[in-house]
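S.K.: just coords:
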């Protein structure tokens, strides 16, 4: 545009110079006057022409663009702001996904319509951010807010793949690894959790790698094939040797000839099998609780305490006594052979709330108001008269 304007100005100057040279070659005053008038007429006609006015407008706009920037620059700046706003919005959604995943909280609600009082954790957090962040609110209120179930699943998948790739890179740098598998049933699906252990900066690192769907069959051959296929998908089956493996004591996993550990050894001869130490310790504790009289008495009493204080009216009185005594509330849970830490937690709860338990049982016996008094008398007798067994409650922690 600038070159075009300069071209027009130069052509005008050349035209004017031609007229002046023509005037110099002529004689007489009248001729000079006529030529000057002719030049004025030509200039006036040019100044009012569409081409001149268009060029003048473009020239004015060009000078103004030196200050405000060109249209292309302005459009590019606005586009950059829009891109940055969109990125900030997606970062907020990803942070919400990471928060809910890290805390193990459900994403969705039963009713996620705009009239619902509880739209689910994901959308409720979005509503909270929109309340205090105008930029987030402007994007979240649009028709395409990227908060649908499909987008949530995609964000979860992308985040998990990103973390998994970091773990895989660390395993590749460690050269070798070991695997650990255990059953992880989910409703009607049979799953197997796969964890890996490897050395990072001379420190042993343990990471969860993923769940393997093995609903089709749970024999040793299928489970082994599922493990190898999963490792192959993530590039760990070809050149990363497995030097150790650990499972529970089930025959399908630990079988010496046809178990999973034997089939893994066929491909990785140096993959030493170790029966999971946590499973072993749990089996030892269970057998000890059944065979030794004192420990059997302790844990039978813990079961009785759980059953007795599960009744709402008795539990309410027990909680009131805890508040009066200023004792930290620790609930007594059901003892299960599969929940490894339930025994320790129950022992700790009885140890901390021993005084409150005694007072609650004594008040219940004194009031003699319901049919559970005989049960309370029996528990109190064990706690007070045969309390030598409960020395275990103080020793287990140490």
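M.R.: Nice, I can see it. Every value quoted in this text rests on a predicted model; they were computed, and no experiment measured them. Numbering: from 1, shown residues only.
S.K.: only C-alpha atoms for contact and neighbour calcs from this point on.
M.R.: Fine.
S.K.: could you look up the SS state of the residue positioned nearest the centre of the chain?
M.R.: When C-alpha atoms, centre = their mean is applied to the chain, the residue found nearest the centroid is residue 98 (2.4 Å). Following DSSP: H, G, I helix; E, B strand; the rest coil, the label given to residue 98 is helix.
S.K.: that one: what's it in contact with?
M.R.: 156, 159 (C-alpha atoms under 8 Å, 6 or more residues apart in numbering).
S.K.: now with 7 Å, please.
M.R.: Going by C-alpha atoms under 7 Å, 6 or more residues apart in numbering, residue 98 touches no other residue.
S.K.: next up, a second structure to put side by side with the first:
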């Protein structure tokens, strides 16, 4: 039983670390690909005789420890242990929090919370501790959600003495309705969001909007054609060869960018890279 448990836990740890999916489209016995979890477990089975003797088809059907519910239980246990290590690492030290709002594919409003603190080696550490579903984004609702999360892990709002960074939750800025009951906590808006707003505002100018459209169309023309991509790769190899032979010089704005970079809606710096 212990060997079987360790094998399943090792598979879960690997998939979590790599950020990979667990389940497969077809997990039946006749499937050629039963999903990452089962395929990884079979890989361990084929390379370890002790695991092979007690897992999958060599174990009783109700003791294989491969059911989706068991996988979820191991994931939840891993999350609890990881969070406990983070809380122990923090100890009684002061910290700041970073809060962001995010809506997933189910269109549920969610709130992600991370801690930032200085560890015993005087290194700035940033740890994600949880994501919570919130019914509304009012200051009181967000405040109560954070309090509930802190209560779960034995944290206190009074420990926030340095900075409270809240990237997009402008509702939490309120002096009385938000988290500002601690006089040592300071609200700092996420500066990159201001730069994104600046990019969006700049696109309202006719000439800037025209430039962005031309650049986007140029990227589409090159990236949708295999022949044009091949020409771009050929040019990149030529540039590399010339640089090695000292036929070209490199430096700021000189033969550094040899590929195409598409702008991202959430990365304000990507627009500069594209141009």
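M.R.: Perfect, thanks for sending it. Remember, it's a predicted structure, so these values are computed and weren't measured experimentally.
S.K.: before we move on, the earlier item: which position in structure 2 pairs with the residue nearest to the centre of structure 1?
M.R.: Using TM-score structural alignment as the criterion, residue 98 of structure 1 maps onto residue 13 of structure 2.
S.K.: how big is the offset of the helix or strand harbouring residue 39 of structure 2 relative to structure 1?
M.R.: Take DSSP states H and E as the rule and residue 39 of structure 2 turns out to sit in helix 36-47. Comparing helix 36-47 of structure 2 with its match in structure 1 after superposition yields a mean distance of 1.3 Å (mean C-alpha distance after the TM-score superposition for structure 1).
S.K.: any idea how far that helix is from the chain center?
M.R.: 26 Å (C-alpha atoms, centre = their mean, to the nearest Å).
S.K.: now swap in stretch 45-59 of structure 2 and tell me
M.R.: Worked out by C-alpha atoms, centre = their mean, stretch 45-59 of structure 2 lies 34 Å from the chain centre.
S.K.: helices of the stretch 201-350 of structure 1, start to end?
M.R.: Taking DSSP state H, counting those that start in this stretch to define them, one finds helices in the stretch 201-350 of structure 1 at 220-233, 251-254, 260-267, 277-291, 293-308, 312-325, 342-352.
S.K.: now the residue nearest to the centre of structure 1: how far from residue 301 of structure 1?
M.R.: Note on residue 98 of structure 1: its distance to residue 301 of structure 1, by C-alpha to C-alpha, to the nearest Å, is 43 Å.
S.K.: cool, and residue 130 of structure 1?
M.R.: Distance from residue 130 of structure 1 to residue 301 of structure 1, by C-alpha to C-alpha: 53 Å.
S.K.: quick one: the helices of the stretch 201-350 of structure 1 as CSV, columns for mean neighbour count and distance to residue 90 of structure 1 too.
M.R.: Listed next are the helices of the stretch 201-350 of structure 1 as CSV, based on neighbours: other C-alpha atoms under 10 Å; distance: least, C-alpha to C-alpha, whole Å:
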stretch, mean neighbour count, distance to residue 90 of structure 1
helix 220-233, 16, 28
helix 251-254, 18, 44
helix 260-267, 19, 43
helix 277-291, 14, 41
helix 293-308, 17, 48
helix 312-325, 14, 46
helix 342-352, 18, 41
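S.K.: I'd like these as CSV, with distance to residue 42 of structure 1 appended.
M.R.: Shown next, in CSV, are the helices of the stretch 201-350 of structure 1 (distance: least, C-alpha to C-alpha, whole Å):
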stretch, distance to residue 42 of structure 1
helix 220-233, 82
helix 251-254, 103
helix 260-267, 97
helix 277-291, 103
helix 293-308, 110
helix 312-325, 105
helix 342-352, 105
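S.K.: so for residue 110 of structure 1, which of the ones you listed sits nearest?
M.R.: helix 312-325 (28.9 Å; C-alpha to C-alpha).
S.K.: so what touches that closest one?
M.R.: 309, 329, 356, 360.
S.K.: recalculate using a threshold of 10 Å.
M.R.: 308-310, 326-331, 353, 355-361, 363-364, 372 (C-alpha atoms under 10 Å, 6 or more residues apart in numbering).
S.K.: could you flag which of these are buried?
M.R.: Neighbour counting with 16 or more other C-alpha atoms under 10 Å marks 308-310, 330-331, 353, 356-358, 360-361, 364 as buried within the contacts of helix 312-325 of structure 1.
S.K.: for residue 113 of structure 1, helix, strand, or coil?
M.R.: Classified using three-state DSSP, residue 113 of structure 1 is coil.
S.K.: which residue in structure 2 occupies the aligned position of it?
M.R.: Using TM-score structural alignment, residue 113 of structure 1 lines up with residue 28 in structure 2.
S.K.: list the contacts for that match?
M.R.: Residue 28 of structure 2 neighbours (C-alpha under 10 Å, 6+ apart): residue 34.
S.K.: distance check, it against residue 150 of structure 2.
M.R.: 43 Å.
S.K.: please apply the same query to residue 86 of structure 2.
M.R.: For residue 86 of structure 2 relative to residue 150 of structure 2 (C-alpha to C-alpha), the value is 13 Å.
S.K.: try residue 41 of structure 2
M.R.: 37 Å.
S.K.: same check, this time on residue 11 of structure 2
M.R.: For residue 11 of structure 2, the distance to residue 150 of structure 2 - C-alpha to C-alpha - is 31 Å.
S.K.: residue 325 of structure 1 versus residue 30 of structure 1, what's the distance?
M.R.: Distance, residue 30 of structure 1 to residue 325 of structure 1, by C-alpha to C-alpha: 124 Å.
S.K.: give me the neighbour count for residue 99 of structure 2.
M.R.: Number of residues near residue 99 of structure 2 (other C-alpha atoms under 10 Å) recorded here: 21.
S.K.: and the corresponding residue of structure 1 for it, what helix or strand is that in?
M.R.: Matched by TM-score structural alignment, residue 99 of structure 2 corresponds to residue 181 in structure 1. According to DSSP H and E, residue 181 of structure 1 maps onto strand 177-183.
S.K.: which parts of that strand are buried?
M.R.: So strand 177-183 of structure 1, judged by 16+ other C-alpha under 10 Å, has buried residues 177-182.
S.K.: corresponding residues in structure 2 for the helix or strand containing residue 378 of structure 1?
M.R.: Per DSSP H and E, residue 378 of structure 1 falls inside helix 373-384. Residue correspondence for helix 373-384 of structure 1 in structure 2, counting by TM-score structural alignment: none.
S.K.: what's the following helix or strand after that helix?
M.R.: helix 391-395.
S.K.: could you list the buried residues of that following helix?
M.R.: residue 393.
S.K.: now do that helix: distance to the chain's middle.
M.R.: 41 Å.
S.K.: try stretch 118-132 of structure 1
M.R.: Worked out by C-alpha atoms, centre = their mean, stretch 118-132 of structure 1 lies 16 Å from the chain centre.
S.K.: cheers, nothing more for now.
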